[in-house]
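Undergrad: Need a 3D model of the following:
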Amino acid sequence: MTVMAELELPAYTGLTWDHPRGYNALARAAVDAKGLTLQWDRHSLEGFESAPIGELCDRYDLVVLDHPHVGEAIAADCLIPVEELFGADEIAAWQDAIAGPSLASYHYAGKHWALPLDAATQVMAWRADRIVEAPTTWAELPKLAEGRAVALSLAGPHAILSFQSICGALGAEHANPRDHFMDRATAREAFAIMQALTGDATRAAVAMNPIAMLDAMAAGEGPDLVPLIYGYVNYATRGVRFGDAPRGPTGRIGSILGGTGIGVSRRCKVTPALLDHIRLLMSESVQRGFIPFQDGQPAFRSAWHDPAVNGATGKFFADTLQSIEQAQLRPRHNGAIAFQTEASTLLRAALIDGGDAGSTLDAIERSYRDHHPAGAET
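TA: You can find the predicted model right below:
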């Protein structure tokens, strides 16, 4: 190929989040991309969680997003549906290969709006040198907190996400919640569990997002145990152990799905080379043999079972797979991000300041109704 031909390759820009798990595999794969050039930019975890998806798609061809953004993306008409890019047989094959509801999380209003490159959910994390045997149920945690630094993850959206996970462990489905956010009896029980665990360790970590909290734990300076935190394989060989999220009284795991998907913006001039690059990222060979060894956290179930992958990561994947498989989805309607932000602020303030359960839950319900279009999907 001549120098002139190389200069004429289609050029794309992508946006992902600023962490080795979110960036390294994508950037390294882009170096060897065939038939195109691709530059990945990064923004903070907070930007990933809350930045308006329409604004990001105005600036980038490819955007790594979280599933609560899909309703907002549809309202802004800023993403190309996956069904317009790939065949039904390809999508069905990905559905069979991907762990838990990761692909389903991007299916909304009859179409998929992103492909999950990365699978994650809330799991339990603890310092292996301080806790020999971690608890497996919510009932065990208050006793452990009497002698160990047990902290809830409450920063940013994580207060309401932890609340939803506890509700899930207690049996809530969050099914068809078009009239209300959460069953009140379950919500009260979940609030009481969070109140019981809002001690000194939680207060000390209240401003820490999951990355900051895991950084502190890896350095030996954070809490001894966090019962619900989004799993990051990058810390599994740095003194932090991971296991499934706590179970409720019937043995059910409560965890709210995270992970990331790659979406193609409306501004993007799609070429066969770009689609082939996305296919490569979503292939068995890359998901299982490349991404886990580039600081990534693949979406394919086969990678989570792979002995070599688990051998290199302290069994992170094998020890947390059931949390992925049983994970529940967050609301995804247009307005879900605003609700998530407001509800977390309300809940976090109530826990830290000793607020009343009833009035706090009333305010969260009002926020849900305010930010949820009548009759919209969740």
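Undergrad: switch to C-alpha atoms for all contacts and neighbour counts from now on
TA: Fine.
Undergrad: So R241: helix, strand or coil?
TA: The three-state label for R241, taken from DSSP: H, G, I helix; E, B strand; the rest coil, comes out as strand.
Undergrad: which residues sit in contact with it?
TA: With contacts defined as Cα atoms under 8 Å, 6 or more residues apart in numbering, the neighbours of R241 are A125, W126, R127, A128, G314, F316.
Undergrad: So for stretch 369-378, what gets flagged as buried?
TA: Within stretch 369-378, the residues that qualify as buried are R369, H371, H372, E377, T378, counting by 16 or more other Cα atoms under 10 Å.
Undergrad: That one: end-to-end distance?
TA: Stretch 369-378 has its terminal residues 12 Å apart, counting by Cα to Cα, to the nearest Å.
Undergrad: Stretch 215-228 now?
TA: Across its full length, stretch 215-228 reaches 15 Å end to end, with Cα to Cα as the criterion.
Undergrad: want to put them side by side, so please do this one too:
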Amino acid sequence: MQRLEALTWDHPRGYNALAAAARLPALTESGLSIAWDKQPLEGFESHPIADLCARYDLVVLDHPHVGEAVAGECLRPLEEVFGIEVIARIEADCIGPSLASYRFAGSHWALPLDAATQVMACRADLTDGLAPVTWDEVAALSALTGKVALSLAGPHAILSFLSIATAYGEPPAEADLDILVSPATGKAVYDLMFDLAHRSPLSAREKNPIGILQHMSSHDDVILCPLVYGYVNYAAPGHGRPIAFHNAPRQSVGGRPGSTLGGTGIGISRRCPITPELKTHLLWLMSPEAQIGFIPGHEGQPSLRAAWHDAGVNARWGRFYENTAETLEVAYVRPRHNGYIAFQTRASALLRRAFDTRAPAQGVIDQLQTIYCEHRVAGGER
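TA: You can find the predicted model right below:
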């Protein structure tokens, strides 16, 4: 019996389907055993990937870690394991940039088992079933109620900044890799976030996305979070009030919903022995059978486009998928150079501190640019 050690993150969306798949009789009969461990969400977002790959055969990771992984030479390229044609087929079937986001330095480095991006979450029972469409409408609801929360903990302050800049027509560092965002767009985004942050309920300030959604499902002081990573589990919860999910806000009606891609992928570490049984199991996880039936049936969040538009999946999960698919299709993909994760951590801390001290916009934007350049040069963009 071949036994593999594997690591995912500690939430039903990240663990249940993988653990259930590892218990399938067909896997055991093939001579393969996979033991899935869990780490907290914060570790998933920031723990050095090379250290995890030294201890595990399979590692669930976020795409911004791929530059760090390539620099550390700790993951196997998928093309080496499955072949170019198989990876091209999976990429065509995945929603939005779910697989493309794991491409770096000429190869793909993780299978996108799970797709997610920032979307709008609201308590439909407290908003008369209506949700804002534009950022102006979000700001108006915030001023009216004081019950609109920004997701600012951990890396999420800068992720929200990147998303709003994308909605405002300037996806960060896309037109020019050396420029995070122009001064004009940066100021507009900062001013909006500053106003929202100062009206945001304190109860949500220190919470990660899971914490915010859990709070919303059981308390009435947060009726809307305009940008939070979507968790299908809260659309039809076993306990608490259901959360209604919608596309991320736009600058104007008909504009691009600004959102920063999340999701998770299964990376194969260099220590992992590649066998036909392992390849069969991983490709089954990416199959329509698993993505439309098995994974949603075990509280997972699939990455195949067909699953996001499946009528049965949507009926079971409060139309979460069809209500947010547009946002995922056009989600912004973060830089992935080695050093980006460190930038993300520093930039979020800078924004939180700036909101607390009421720092002027221009100085903050200049500091974000400086931090971005420091980590881009240190890590090397590829």
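Undergrad: picking up where we left off before, tell me which entries of the buried residues of stretch 369-378 of the first structure lie within helices.
TA: Judged by DSSP state H, these include R369, H371 as members of helices.
Undergrad: closest to N234 of the first structure among the buried residues of stretch 369-378 of the first structure?
TA: For those, the closest approach to N234 of the first structure (Cα to Cα) belongs to T378, at 31.7 Å.
Undergrad: What spatial separation is found between the closest one and I278 of the first structure?
TA: From T378 of the first structure over to I278 of the first structure (counting by Cα to Cα), the distance is 28 Å.
Undergrad: now T313 of the first structure
TA: Distance from T313 of the first structure to I278 of the first structure, counting by Cα to Cα: 26 Å.
Undergrad: and these two? which has more neighbours close in?
TA: For the pair T313 of the first structure and I278, the greater number of neighbours falls to T313 (20 against 17), based on other Cα atoms under 10 Å.
Undergrad: what do we get in the second structure for that one?
TA: Using TM-score structural alignment to pair residues, one finds that T313 of the first structure aligns to W317 in the second structure.
Undergrad: Do I have it right that that match meets P242?
TA: No - in this structure, W317 of the second structure sits apart from P242 without contact. The criterion is Cα atoms under 8 Å, and the distance is 10.1 Å.
Undergrad: Tell me the residues that contact both of the two, please.
TA: Counting by Cα under 8 Å, 6+ apart, the residues touching both W317 of the second structure and P242 are A235, A236.
Undergrad: Quick one: the helices in the stretch 151-300 of the first structure, in order.
TA: With helices called from DSSP state H, counting those that start in this stretch, the stretch 151-300 of the first structure shows them at 158-169, 184-196, 200-204, 210-218, 272-281, 284-289.
Undergrad: So which of the contacts of R241 of the first structure belong to helices?
TA: Secondary structure of the contacts of R241 of the first structure is defined by DSSP H; positions in helices are F316.
Undergrad: Throw the contacts of R241 of the first structure into JSON lines and include distance to T271 of the first structure and neighbour count, thanks.
TA: Shown next, in JSON lines, are these (distance: Cα to Cα, whole Å; neighbours: other Cα atoms under 10 Å):
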{"residue": "A125", "distance to T271 of the first structure": "42", "neighbour count": "27"}
{"residue": "W126", "distance to T271 of the first structure": "45", "neighbour count": "26"}
{"residue": "R127", "distance to T271 of the first structure": "47", "neighbour count": "23"}
{"residue": "A128", "distance to T271 of the first structure": "48", "neighbour count": "17"}
{"residue": "G314", "distance to T271 of the first structure": "40", "neighbour count": "19"}
{"residue": "F316", "distance to T271 of the first structure": "37", "neighbour count": "25"}
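Undergrad: and the equivalent of F104 of the second structure over in the first structure, how far is that from Q297 of the first structure?
TA: With TM-score structural alignment defining the correspondence, F104 of the second structure maps onto Y108 in the first structure. When distances are taken as Cα to Cα, Y108 of the first structure and Q297 of the first structure turn out to be 24 Å apart.
Undergrad: If you count surrounding residues, which of these two has more?
TA: Higher neighbour count among Y108 of the first structure and Q297: Q297, with 27 against 17, using other Cα under 10 Å.
Undergrad: Now the strand or helix carrying A303 of the first structure on the second structure. Mean distance?
TA: Following DSSP states H and E, one finds A303 of the first structure within helix 301-305. When the second structure is overlaid, helix 301-305 of the first structure sits 0.4 Å from its aligned residues on average, using mean Cα distance after the TM-score superposition for the first structure.
Undergrad: By neighbour count, which bits of the very next helix or strand once past that helix are buried? Give me those.
TA: Using DSSP H and E, the helix or strand that follows helix 301-305 of the first structure in sequence is helix 307-312. Judged by neighbour count (16+ other Cα under 10 Å), helix 307-312 of the first structure contains these buried residues: V309, N310.
Undergrad: Contacts for helix 307-312 of the first structure, please.
TA: With Cα under 8 Å, 6+ apart as the test, helix 307-312 of the first structure has contacts from R288, P292, F293, A303, W304, K315, F316, F317, A318.
Undergrad: what do you get for stretch 151-164 of the second structure?
TA: So stretch 151-164 of the second structure is contacted by 42, 45, 171-172, 189-190, 193, 204-209, 212, 225, 227-228, 258-260, 332, 344-345, 347-349, 351-352 (Cα under 8 Å, 6+ apart).
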